[in-house]
Every structure is written in C-alpha cells, then in structure tokens.
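Visitor: Provided below for reference: sequence and predicted model.
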Amino acid sequence: MAGIGFTLRKMTGRGDLWGIVQAYSYSALLSSGPWLFTILALVGITFLTRYLVTWDDLLIFRTIITYNFSFSLVFCGPIVMVGTRLLADQIHEDRLDRAPSLLFSMMMAYIALVSLPLIYLYGYAAALTASQRAAAIAGGYLIGLIWTVVVFVSALKNYTYVSAVFFIGMFIAFVSCSMLLASYGATGLIWGFNAGLAFILFGLLAWIFVEYPALPREPFILFRQGGTYWVLGISGLSYNMAIWVDKWVMWARDSNVDVVAGILRTAPYYDSAMFLSYLFTIPVFAVFFVNIETAFFEKYNRFYKSFQKHVTYMTIESYQRDIINFTMLSLRNLTVLTGLLAILIVLSAAFILETMNIPFKEIGVFRFGALGACLHVLAMFTMVFLSYFDFRKPVMILNVIFLLANFTFTWLCADYFALHGMGYFLAAALTFVLAMGCLVYNLKRLAYGAFITNNPSI
C-alpha cells in the first residue's frame, strides 16, 4: 500500500478539496473494497427489498451472503498473505512477467481449498432449492476470487477505473436484485448479488491482464515459492479466523439465533451491530495508508539503503531514532483519532441505530463493537509496522493470541446479554497492548535485527 500512497499523496498536495476527497476515497476502496462493497450492498438491498419480499427470503439471502463472506475471508487469508509477499518480491526483482502466473495460482488455490466446504454445506447439508444451491456456491467462489484479484489491483495506478468497476458492480447488484426478487424471491436476490460480484471480478481481471499481458506459464508458483513464507500463511489464517470467531461462538451459543435452511445459524442482532461498527473504521484506514504508511516507508527505505552505502553506525543510529520517533508519534496520533471516533460513535449510537433502522436492543453490542473495532485497527497498524521489518513470527503469535482471546472472551460472555460484544473488545484491547509492547521492544533492537536476527546470510 505504501507505493499506492505516494500517488495518492500527490492528489492531496494539489491544494484542492477534490484531490483530498479522491485520495482518501481511493485509499478506502483499495484497502477494503470487497468488504466495503459487500456491506454497503447488503445493507442497501436489505433496506430496499424488506417490503417487497418475505422475511424468510430476506433471511436466506442475508445468511448465505454472510456465510460466503466468512468462508472467503478465512480461506483467502493464507493465500492472500503469501501471495502479496510473492508479488512484492516480483516487483522488487522487476519480474512482473510472472505476476499472471501468481494470480492464476492464487485463484486455483482458493478454488481447491473452498470447494469441498462450499459444496458440502450448500449442496448437501443445507435445505435449499437446486437454484439456491448453485447461486450460493457461485457466490462463495466469486467473493473469494475478488479478494485474490484485489492484491494485484492495488499495485496498479488506474484508480478511476477500479473505483468505477466497484460502483458499477454495486449498481448492477441493486438493479439485478430488484428485477429478480419479485419472481424468484431469495433465489433472485442471491443471483442478482452474484451478477454484481461477477462484473467486479471480470472487470478487475480485464485490467490486470492489460497491465500484465504475459501468459501464466507457472501455474504452481504459489506452491513452489510460498513455502518460504509459511509463517505469513498462518498469520493470515489466524487473523481472519479471529475476525469471525466471535460470530461463530454467538451463532453456536446464543439462544436467539435464526436457523436457516435447517443448518445455517446466524445471530442477526449481533452480526448487524458488529458489521456496522466495522464500517466506521474506514476513515482511519484511509488516513493511515495515504499519510502515515507513505511517510514511514520513506524513513524505512532510507534506513535500509544506508547499509548499502556503508554509512557509519552513528548515521544508522540516527535513522533508527527517526523511525522510532515517527512510528511512536504516528501511533499516538492514530490512537487519539480512533479514540475520538470511538467516543463519537458511542455517544451517537442511539441515533445511528435509529437511522439505520436497527433494533435498539443492539446498542450494547454496537458500542462494544465500535470500541473493539477501533482497538482492532490500531493493533493491525502496529502489526503492519512490525511486518515492514520482517518480524513474521511475532506477528503470527499476535494473530494467534487475537484468535484465542476473541474465542475465549466471547465464549465466557455469551451467556450474559449485557456483555455481548465485550469479548471482541477485550481481545482487541489485549492484542493492541501486546502488539505495542512487541513493537517498542523490536524497534529498540532494529539495527541488531537487521544485521543479525533477520539477516538471511546468518
């Protein structure tokens, strides 16, 4: 994302409001495009169609989209993390002729991993019609494949095209659902949503193949080279599982769950409040990627390039102090920004829920979710800084701790309605505190880490 940030930062430096709006909008879209599209489209379609279809049809549609989103994130986690690192290596080595091979390999890996669970759940276990089974399986493939494609889209510079593809896809989803719901109910809603996803997937693929015209000659490149970065794979898997594990626990433990198609369990009041709380963290993502990560990368690059120039140890120490000071100052500013955002959300929670037509009983979950989401993004940004210095194992351990803590705390709070959402909040707080401690410790040993612990020649 730092490479994108340099281009986006030029927009903010033009001195006009439109440039600032463009930069932050593109940053939000590129950092969370599929997730943002799914949440906005799901909320919009639900709002527009709630009086046009039965509650049962709407519940089937929302449940299948929620499950597909969960499947796609968890199974894409290791693939995207390892694939992103391999793509970065290719860019560094100026071997972008291998990018199509990597993309093809990542897409095939996702299809191979997710096929059995998708087909078993929708094709056998769930009580759905044949058309609903096919639509649900297709949706599971489409959302995950978009996640893999976005890795490559983020390295391109045509942000206008990318934005247009996402917004046109969302518009197609709205129109298709509106046209099909009257005659086909839940089935029409799922296929209509898939139409928007398909447009996004193939629209992005079209531009990628324009930018990277080489043929995919190494279809197994992810499996051949990805083993080196197995720690990143575990990090990606545990991180994405941690995002969803509190929902899984609530689906299993909550007495007020909805059971769809005989087997698909969801807790709508919990899920809706948590998804909405995530949505409010997008501005923080935009600020981080446009301003902070870009400036950080400049200092990071200067520090490591100084080794090649054989500078003195005093110079290296001064560059290290610059990195430490900038990182701590940036995290302090982000903490203040997210803290103010969390306070604003908590105080205006009643108004937000009323505006979104969400039952008031969800206010506790929403408030805990907002506080947890703010701490969650801070922990994630801290791990981004650690990842720059290739501290893969500490990041993996932090993600595993986040997963175990979210599961444990949510399980302990599940029987107490007033505490729903607190498990996620406590897990995010614990992860942020540990991540900060890990970052401070490793930043003080940065030069030692660069020359000794992270030196591949030793």
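Guide: Perfect, thanks for sending it. Residues are numbered from 1 along each chain as shown.
Visitor: can we go C-alpha only for contacts and neighbour counts from here?
Guide: Fine.
Visitor: Contacts for stretch 227-238 next, please.
Guide: Stretch 227-238 has contacts (Cα atoms under 8 Å, 6 or more residues apart in numbering) with 74-82, 392-393, 395-397, 399-400, 403.
Visitor: Now intersect the residues you listed with the helices, please.
Guide: 74-82, 392-393, 395-397, 399-400, 403 (DSSP state H).
Visitor: Just the buried ones from those?
Guide: 74-82, 392, 395-397, 399-400, 403 (16 or more other Cα atoms under 10 Å).
Visitor: tell me which of these is nearest to Val346?
Guide: Proximity of these to Val346 (Cα to Cα) peaks at Leu403, which lies at 25.0 Å.
Visitor: gap between the closest one and Ile20?
Guide: Summarising the geometry, the distance separating Leu403 from Ile20, computed by Cα to Cα, to the nearest Å, is 36 Å.
Visitor: Kindly report the same for Leu145.
Guide: According to Cα to Cα, Leu145 stands 31 Å off from Ile20.
Visitor: wouldn't Trp251 be in contact with Ala267 here?
Guide: Yes - proximity of Trp251 to Ala267 meets the contact threshold set by Cα atoms under 8 Å, at 5.6 Å.
Visitor: who touches both of the two?
Guide: Counting by Cα under 8 Å, 6+ apart, the residues touching both Trp251 and Ala267 are Val257.
Visitor: ok, which stretches of the stretch 151-300 of the chain are helices?
Guide: Under the criterion DSSP state H, counting those that start in this stretch, the stretch 151-300 of the chain carries helices at the ranges 159-184, 186-211, 221-225, 230-253, 268-279, 282-287, 293-308.
Visitor: got the angle between the fourth one and helix 268-279?
Guide: In this case it means helix 230-253. Interaxial angle, helix 230-253 versus helix 268-279 (axes from the mean of the first three to the mean of the last three Cα atoms, to 10 degrees): 140 degrees.
Visitor: want to compare, so here's the second one:
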Amino acid sequence: MAGVGFELKRLFRARTAAGHLKAYSYSAIVTTGPFVLLTSMVLAVQLLFIAYGAGDDESAVFLGAVIYSFIFSQLLSSGFTIVLTRYLADCITVQHYRDVTPSMFGMSAILLVLGTIAAVIFFWNKPLAFELKLLSHVFFSELLLIWVGGVYLTAVKKFKYLILGYLVGVLISLLLTVLFLETNWLPPTEGALLSVDVGMGVLALFFFLYVTSRFGLPRDGMLFAFLPYLGRHGRLFIGAFGYTLGLFLPNIIIWQGPWGVLIHGTFLYAPRYDVVVFYALLSILPLMTIFVVKVETQFYERYAHYFGAITHGGNLHLIEDSRKDLLYAMWFEMRQALEFQFVFTLIFLALGNYILSFAGLDYNAINMYNVILFASFFVGTLQIFMIMLEYFDFQKGVWRIGAIAAVGNIAFGIVSLWLGDKSYGFGFFLASALALAYGVWLLRRFSNGINYYVFCAQPVFYQADAGIFWTIAHLLYGDKLPDLERMEKA
C-alpha cells in the first residue's frame, strides 16, 4: 500500500478539516472498497431472489457457490500473491519492466491449473448439476485472476482504477441478475451465477488490459521468472497462507458439526455461525483504514530515514537517533490505531446485540457474537503486527505467526466442536489471542534488537537461492534468468 501514501500526504498537507476528511475517506475506499463492493453484490443478489420469489434452495446454492469460491480462492492465492508482491516491488525498484506483464500471466496460469485440479477433486461425484458446477468453477477462477490483477494495480498506485473496476463489475453483475430474474430465461441460480461470472470476468479483463497497456504484452518476457522468489521468500508464503487458513478454519470446522447444512449434497456450511462471523469481521474494517493512514503518513517517513541513514553512510549518532525516532513512531501510531479500532469494537458490541436479536438470532448466538467480535479484533491486530514484521523483512517471525494461527485454530477449533455449541467461537478467540501474544512479543524482541537484526543477522555473502524453484526457472531460461536482488536501478 506504499503508493497510497503520496495521495494521503498531499491531503494532510492542507491541514484543514476537509483535507483530513478526504484523506480518511480515500484510505477507507482503497482499503475496504473491494470487500464492501463484493459483499454488497452478494447481499443484493440475495435480496433480488426474495423480491422475485426465488426458492430458498436456489438462494442457498448461489450462496454456497459464492462462499466456497471466495474462501478457497483466498486460501489458494494468499501465499502466492504476497510473494508476487515482493517480486513486483523488486521489478519496479530496479526498473526491470520487461517481466512485469509476463509474471502476471505466469502466476495466473499456475493458480488456474491448481484451482482447476482442486475444483475437479471437490466436484467429483457431487450430485450438483453440471452447469452449476461449471458456473461455480468459472467464478472461482475469476476470483483467482482478480486477486492477482489487484496486486499489480496496487503496486503501480492505480487505486482509483482498482475501485472503478470493482464498481463496474458489481453493477454489471446486478443488472444482468435483474434481467435474468425478470425474463426467466434461466433458472434463478444459473442466471445469478452467470451474471456474476460475466461481471467478474469484465473486472478481471479490465485489470489485465490496464496492466498490459502500462507494461506491454508478454512477448519477450519470462512468464515464470518469479519462481525463485517462491523458494527465497517461502516463509512469507507460509505466513500469509497460515494467517488466511487460521481466519477461515473456524468456519470450516464448525461446518462439520451439528450446525452444518448440506446443500444439494455439495456445499456444506453453517448459516447460523457464518452470519455471526461475517458481522463480527465487519467490525475490523476501520482498523485497516486508520492503519494505512498512520503508517503511510507517519511511520514510513521514519522507516525510510532510518534505512537511508544506514545505506547512505550515516554516522552512528544519526543512525541511533533515526532508530529511536522510528521505534517511537511505530509503537505510537500502532497504539493509536488500535485504540481507534477498540472504540469501534465496543460500538459493534453494543449495537450488535440489538441488531442480531431483531434478525432473529437466539441468546446463544448473540453471546457467540460477543466472543467472535473480540476474536476479530485480535485477528485484525495480528495482521498489523505481521505487516510491520514484513516491513523489516523479518520473515522468520512472519511464518511462525502464520503457523501458530493455523495450528492453534485447528487444535482449539476441534476442541470447541467436541465441547458443543455453547463453546463455538471460543476456539477462534483462543487461537487468535495466542497468535497475537506471540506476535506482540516477537515485534518487541525485534524492536529491542533492531540494529543487530539489520547489521549482524544478514548473510555476509549474498547467495542466490538454489532450491527447486530456482532450478526449474534456470532450466527454463538458463543464464538469461535475472537476479533482481543484485541488479542496479536502470
């Protein structure tokens, strides 16, 4: 999100209430816009089903296809996209633009192949109609392409195009859904899935066309030149995958229990639990908004000054002053962001009890919401700590946090399922608290020894990773394979 900082700084320089309001609004749109638009699309389709009298089964199949596509596309892509972000950042830093567009097509090809294999395994012997399987798989594949394309638009700082693309895709999806429901050309589920397929296809195409217009077609570039990064930065992959797995595992585990509902013998989910989790996770959207503002306008300047003092020959006194300034800004801004979010968590706690009771949820579900609400606060905070460790390239800590989040949710989730529905949500709460406690300890430990980690914990001699991914890339491209981490800026 580094690119958003320039726009935020320009808005804050105005030093007016209007300027500050625009800055926070801009950050909110960039950080939460895609999620809000996609969520609004799904909710709007559900309301259209009700308005046009579609059956509950039709609505349930559509919702199952969308939920599964969203969750498992995130699980499949999260590790790859964070490594791709690192590769793309290096390409832009050294102005090696030749392989930017090819890497987008190469990563998309890998994810589509893996996604197709996963879809075939999942749908094999399922009684769902073939056309519904196909439409669901297309939506799943398009989400994979969207997650990849979003990385590139974020990296080149085209946030307005990112949001515009989502808005156009969602509007097309909703208009086509209305058309199919109005004309009865297709059954409601098939019509709605085809509509979102077309809308998300337009969105993915928009992303790819913009990137190719910016960096050119992948004629001479290397489609898989990023492969060595999967080995070199594999710990980032594990960390991102572990965090995402820990986020969705509680739901997947609850699906296996008595609350699980099987739709058409294919999609298993727990509406009673999933709805509560959804509302709880909405509460942490303000956290990323305020965090981006704080990091991009305050922390990053100190961060750049500290490492600039190191790499450009600053004396010990300058480096030490920069270190103190950096750490003070980091902890101060993080504390402010978390205090801001905690207020929103309390607001959601107060309002949620009334709203959920009006929605028809019982006393136990509302109590579960209160627990999951604070688990969501822990999860949002954990993401911030992981981002800070990624800023300092402390990958060893990132993968450990991700592993703790995943393993903790497996262990506590199974115990929670075994104890019964009165304990649902506590597994998520305990696992998130454990991972966060470790993340806080790890960042404090790193902060106290930051000079050691920056100066002494680095390898004395640079050596390119020679693992299996580097071997595959070298077999494909030989000596033409660029080593971006040793290249000078063009």
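Guide: Noted; the coordinates are in hand. Quick caveat, the model's predicted, so the values are computed rather than measured.
Visitor: related to what we said a few turns ago, and Leu145 and Ile20 of structure 1? which has more neighbours close in?
Guide: Ranked by neighbour count (other Cα atoms under 10 Å), Leu145 of structure 1 and Ile20 place Leu145 first, with 23 against 18.
Visitor: Provide the secondary structure category for the residue nearest to that one when sequence neighbours are not counted.
Guide: Counting by Cα to Cα, 6 or more residues apart in numbering, the nearest residue to Leu145 of structure 1 once its immediate chain neighbours are dropped is Met107, at 6.1 Å. For Met107 of structure 1, the secondary structure call by DSSP: H, G, I helix; E, B strand; the rest coil comes out as helix.
Visitor: So Met107 of structure 1 is in contact with Ile146, correct?
Guide: No - look at Met107 of structure 1 against Ile146 with Cα under 8 Å: they stay out of range, at 9.2 Å.
Visitor: Ser178 of structure 1 pairs with which position in structure 2?
Guide: When structure 2 is aligned by TM-score structural alignment, the residue opposite Ser178 of structure 1 is Val178.
Visitor: quick one: secondary structure of Gln458 of structure 2?
Guide: Secondary structure state of Gln458 of structure 2, per three-state DSSP, is coil.
Visitor: what's the burial count for it?
Guide: The burial metric for Gln458 of structure 2, expressed as a neighbour count using other Cα under 10 Å, is 10.
Visitor: hang on, the earlier thing: so for Phe152 of structure 1, which of the helices of the stretch 151-300 of structure 1 sits nearest?
Guide: Within the helices of the stretch 151-300 of structure 1, the stretch nearest Phe152 of structure 1 is helix 186-211; the backing value is 7.2 Å (Cα to Cα).
Visitor: Which secondary structure elements does that closest one sit against?
Guide: Using 3 or more Cα pairs under 8 Å, 6 or more residues apart in numbering; DSSP states H and E as the contact definition, the elements that helix 186-211 of structure 1 packs against are helix 55-93, helix 130-153, helix 159-184.
Visitor: That one vs structure 2 - mean distance after superposition?
Guide: Once the two are superposed, helix 186-211 of structure 1 sits an average of 1.6 Å from its aligned residues in structure 2 (mean Cα distance after the TM-score superposition for structure 1).
Visitor: Now stretch 65-75 of structure 2 on structure 1. Mean distance?
Guide: Relative to structure 1, stretch 65-75 of structure 2 is 0.8 Å off (mean Cα distance after the TM-score superposition for structure 1).
Visitor: which residue numbers in structure 1 go with that stretch?
Guide: Under TM-score structural alignment, the match for stretch 65-75 of structure 2 is residues 64-74.
Visitor: now what about that stretch, what contacts it?
Guide: Stretch 64-74 of structure 1 has contacts (Cα under 8 Å, 6+ apart) with 114, 136, 139-141, 143-144, 147, 190, 237, 240-241, 244.
Visitor: Same list, these, but as a markdown table with distance to Ile363 of structure 1 and neighbour count please.
Guide: Written out in a markdown table, the entries for the contacts of stretch 64-74 of structure 1 read as follows (distance: Cα to Cα, whole Å; neighbours: other Cα atoms under 10 Å):
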| residue | distance to Ile363 of structure 1 | neighbour count |
| --- | --- | --- |
| Val114 | 35 | 19 |
| Ala136 | 31 | 27 |
| Gly139 | 31 | 26 |
| Gly140 | 31 | 25 |
| Tyr141 | 34 | 23 |
| Ile143 | 29 | 26 |
| Gly144 | 31 | 26 |
| Trp147 | 31 | 23 |
| Ile190 | 29 | 29 |
| Leu237 | 30 | 24 |
| Asn240 | 25 | 21 |
| Met241 | 25 | 25 |
| Trp244 | 20 | 20 |
